[in-house]
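In: I would like the atomic coordinates for the input below:
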Amino acid sequence: MTSLQIDFTGLTQWIGQTLSEYLSPGWALVAELILVALALIVMIVVLVILMIYAERKIAGFMQLRLGPMRVGWCGSIQAIADVLKLLLKECVTPFKADKFLFALAPFIVLTTSFLALVPFSYAPGLQLWDINIGVLYVTAVSSISVIGVMMAGWASNNKYSLLGAMRSGAQIVSYELSVGMSLIAVIAMSGSLSILEIINSQADGWWIYKGHIPAIISFIIFIVASTAELNRAPFDLAEAEQELTAGFHTEYSGMQFAMFFLSEYTNMLIASMMAATVFFGGWQPLYIPGLDGFNAVMDYIPGFIWFFGKVFFVVFLIIWFRWTFPRIRIDQLLRLEWKYLLPISIVNVLLAATVAVFEWYI
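Out: This next block holds a predicted model:
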């Protein structure tokens, strides 16, 4: 990090000192947690609305149509109108469903999505929790969402929901292996599980090119496996409309459906943040050795712009997949993981370990 980068450490310390002056230590901590939660919720809601609008416009462009155009300028507030519609709709519970588990499932899925956002560093000095096992924490917490998915499918008392939940569970558990192995390859070269330390290790170059071939292979595997783990096309077998109506959330409506919808885009945001952090340097600027003038200009771009710019680049790749490739069958989906991605990931980890031991990276 250079001196030209905006550091939020002073701002966060000032907020903590101000709260401590007017409140007791216990209430100051409670106030800090409330402020952090509100800031996180507002950030996620705003980013998700932008992602929904971007996906619809990108889909329209790729299909030679306009996308949303009626609500707001060029359909810019169509996503907000959809949110209001879901807020006003009634949440209907099937008569023979397990009412408690049916209502609990969307909360579990959404809560795990928000918990996984905690250790990310969004800009210099702007991090909620600097835990020394940040990457492990994100992967572990994200995997809990499969419990909510299985719970939703079983509690709905609907055969389509149950089949969708079973598919989603098999899909998430399978592709978690390749996601973890692709991250291990970069962790081996950076030498740390801490997200902040991984970002600092890329001050002289991002791992996507500093790590050579193992880093590139890891990034490709991570994008493919993350798309499958997110249940997004072409891996959306859990929500295949032609086969299962809407998969595990067939019976959900209103705000309960909105929670599943929000968690899907939040998980896509988490996967994009992880890719931006591990492979593209997080909030680190782009530096090219020997081009001092170019590097000096890059220093003037704030860190949070770098971070979210990289995040939305990865989001664009995931959206691009959806509107490019056709949906595959469930047997093809599992074969891709167990016969191809996982063996390649294991070999790539060995290759990355060799690069790390001999320090062949730049």
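In: CA only for contacts and neighbour counts going forward, please
Out: Will do.
In: ok, residue 315 to residue 50 distance?
Out: Here residue 315 is placed at a distance of 11 Å from residue 50 (Cα to Cα, to the nearest Å).
In: Looking at the two, which is more packed in?
Out: Neighbour count, other Cα atoms under 10 Å: between residue 315 and residue 50, residue 315 has more, with 23 against 16.
In: Next, the second sequence, to be compared with the first:
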Amino acid sequence: MTPLVSSSPLLVQAQEPLTRAELLADDPWWLVLVKAIVILLIGPLLTIFLIVWERKAIGRMQNRPGPNRVGPGGYLQSLADAVKLPFKEQIIPDTADRKVYFLAPVLSAVPALIALSAIPFGPEVSIFGQRTVLQLVDLPVGVLVVLACSSVGVYGIVLAGWSSGSPYPLFGGLRSAAQVISYEIAMGLSLVAVVLYARSLSTGDIVNAQQHGWYFYLLLPSFVIYLISMVGETNRAPFDLPEAESELVGGFHTEYSSMKFAMFFLAEYVNMVIVSAFATTLFLGGWMFPFVGLDSPLNKGWLPIIWFFVKLFVLLFGFIWLRATLPRFRYDQFMKLGWKVLVPVNLVWIVAVVSFRTIDNWGIKIVVGGAIAVLVAVTAALSVDAKQPVRTDSVPVTGGGYPLPPLDLKVPEVPERGAARKRRRRVAKTSEHAQIGSES
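Out: The predicted model follows:
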């Protein structure tokens, strides 16, 4: 008797491998809880590590030891700071709006801890016999979720500056708002090319789409613009203008101390981790090992977590290197870089990428040549505009383009009016009488 062969599409569908979203949907509640706890701990643990690493790396670059007292080699300095901050005196200004003042650090820290939930850390694995993916959620719009979480944190900074009731925090909050508006646009535009190539807004799909080539060299202009934008987005040197010590004392957190200041500190470093993990996912192949396919043993099991964190630490070291190397930008230079350079170049690049995806091979060559010509023209126009001399008919100009009065400037004499003339005569008579009295 011959066995019956079923051609039911349900059986055929059951034999197909499950997608990332289907695997995550089958996760039991305890596994979701474990993943959530681990993701919430990644940010604070990396913050503890980054503080020591940054101090020691900058100390080595500047020929000084860095922290070397707390623990072996000074590696417990972050733990000492974590113990010290809660016990510091808490000072609240009398002019502060107390409710908003307390809410602002929470608004900065909580979204930063949530954003890592959409980042894929590895492929399919087995945890206690349960097949799953090393990711908490794989949303169809995961890219937008990460962008939203990294952008909401600025509300905490703005509210902190406003609620402190002090001018310097207010200036820092306003700077941060303008900074995010400027560089959020450039960052969002740099992701358009990635979405066009991957044809998906899911972070997991974007990683899988890079198995034949990473986007950091296929979409090099987008990668460079994203790197610049992520430094401006996180308020890190040389773009740390909202908390410029030389101008604003401490910026938006001048009036904060104790644990509230620690939450701002935590939010800054967790945001560094988020934008670096996002860059790894979008441009550096995510958890994939370079130059091998998804079927390679190097991209199976738990090994890809190592590749992901190696790429993450390379980008984090870039933050440290910039802080130790470059001076702080002037604010007008910073705004000019965002609005006059990054955004226009990004728009031209998006047009070129759209052309790549829609025109045949011969047309692509023409478009590439045209895009290069447009970029050269835009760069030349910007450089010519920057080199235009400032009119110096009456006032000389310094090297920075800011006019200063001449050294031999003579202030014109203003004719005295009636009240001023009478007051001068009265002073002269008084001094004359005093002189006569002293002589007698």
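In: Next, the residue most central in space within the first structure: secondary structure please.
Out: Central residue of the first structure (Cα atoms, centre = their mean): residue 270, 1.7 Å from the mean position. Classification of residue 270 of the first structure by DSSP: H, G, I helix; E, B strand; the rest coil places it in helix.
In: Ok, residue 126 of the second structure next?
Out: strand.
In: ok, now residue 131 of the second structure?
Out: Applying three-state DSSP: residue 131 of the second structure is strand.
In: which one is residue 164 of the second structure nearest to, not counting chain neighbours?
Out: residue 96 (4.6 Å; Cα to Cα, 6 or more residues apart in numbering).
In: who touches whatever residue of the first structure lines up with that neighbour in this structure?
Out: Aligned by TM-score structural alignment, residue 96 of the second structure pairs with residue 97 of the first structure. By Cα atoms under 8 Å, 6 or more residues apart in numbering, the residues touching residue 97 of the first structure are 155-157.
In: you'd agree residue 77 of the second structure is up against residue 71?
Out: Yes: in this structure, residue 77 of the second structure is within contact of residue 71 by Cα atoms under 8 Å, at 7.2 Å.
In: Look at these two and report which has more neighbours.
Out: Each of residue 77 of the second structure and residue 71 has its neighbours counted (other Cα under 10 Å); residue 77 has more, 21 against 12.
In: Next, the contact list for the residue nearest to the more buried one when sequence neighbours are not counted, please.
Out: Excluding its sequence neighbours, the residue lying closest to residue 77 of the second structure (Cα to Cα, 6+ apart) is residue 70, at 5.3 Å. Counting by Cα under 8 Å, 6+ apart, residue 70 of the second structure touches 76-77, 80.
In: Surely residue 70 of the second structure is in a helix?
Out: No: checked against three-state DSSP, residue 70 of the second structure lies outside a helix; its state is coil.
In: Residue in the second structure paired with the residue nearest to the centre of the first structure?
Out: Looks like residue 270 of the first structure aligns to residue 274 there (TM-score structural alignment).
In: Skipping adjacent residues, who's closest to its match in space?
Out: Here the residue nearest residue 274 of the second structure, using Cα to Cα, 6+ apart, is residue 116, at 6.4 Å.
In: returning to what we had before: and the residue nearest to residue 164 of the second structure, which of the three is it?
Out: coil.
In: That one and residue 85 of the second structure, how far apart?
Out: Relative to residue 85 of the second structure, and taking Cα to Cα, residue 96 of the second structure is found at 21 Å.
In: now do residue 118 of the second structure
Out: 31 Å.
In: Look at those two and report which has more neighbours.
Out: Taking other Cα under 10 Å, residue 118 of the second structure and residue 85 do not tie; residue 118 has more neighbours (22 against 16).
In: I'd say that one and residue 138 touch.
Out: Yes: with contact defined as Cα under 8 Å, residue 118 of the second structure reaches residue 138; the gap is 6.0 Å.
In: Show me the common contact partners of these two, please.
Out: residue 203.
In: what number of residues lie near residue 277 of the second structure?
Out: Residue 277 of the second structure is flanked by 24 other residues according to other Cα under 10 Å.
In: got a list of what it touches?
Out: Counting by Cα under 8 Å, 6+ apart, residue 277 of the second structure has contacts 119, 312.
In: Could you say which helix or strand holds it?
Out: helix 258-283 (DSSP states H and E).
In: Buried ones in that helix, by neighbour count?
Out: 259-283 (16 or more other Cα atoms under 10 Å).
In: which parts of the helix or strand following it are buried?
Out: Next in sequence after helix 258-283 of the second structure, counting helices and strands by DSSP H and E, comes helix 303-325. The neighbour-count check on helix 303-325 of the second structure (16+ other Cα under 10 Å) flags 303-305, 307-309, 311-313, 315-317, 319-324 as buried.
In: can you check stretch 277-292 of the first structure too?
Out: Under 16+ other Cα under 10 Å, the buried positions of stretch 277-292 of the first structure are 277-287.
In: just stretch 72-80 of the first structure next, same as before
Out: Neighbour-count burial for stretch 72-80 of the first structure [16+ other Cα under 10 Å]: 75-80.
In: Just give me the match in the first structure for residue 48 of the second structure.
Out: By TM-score structural alignment, residue 48 of the second structure lines up with residue 49.
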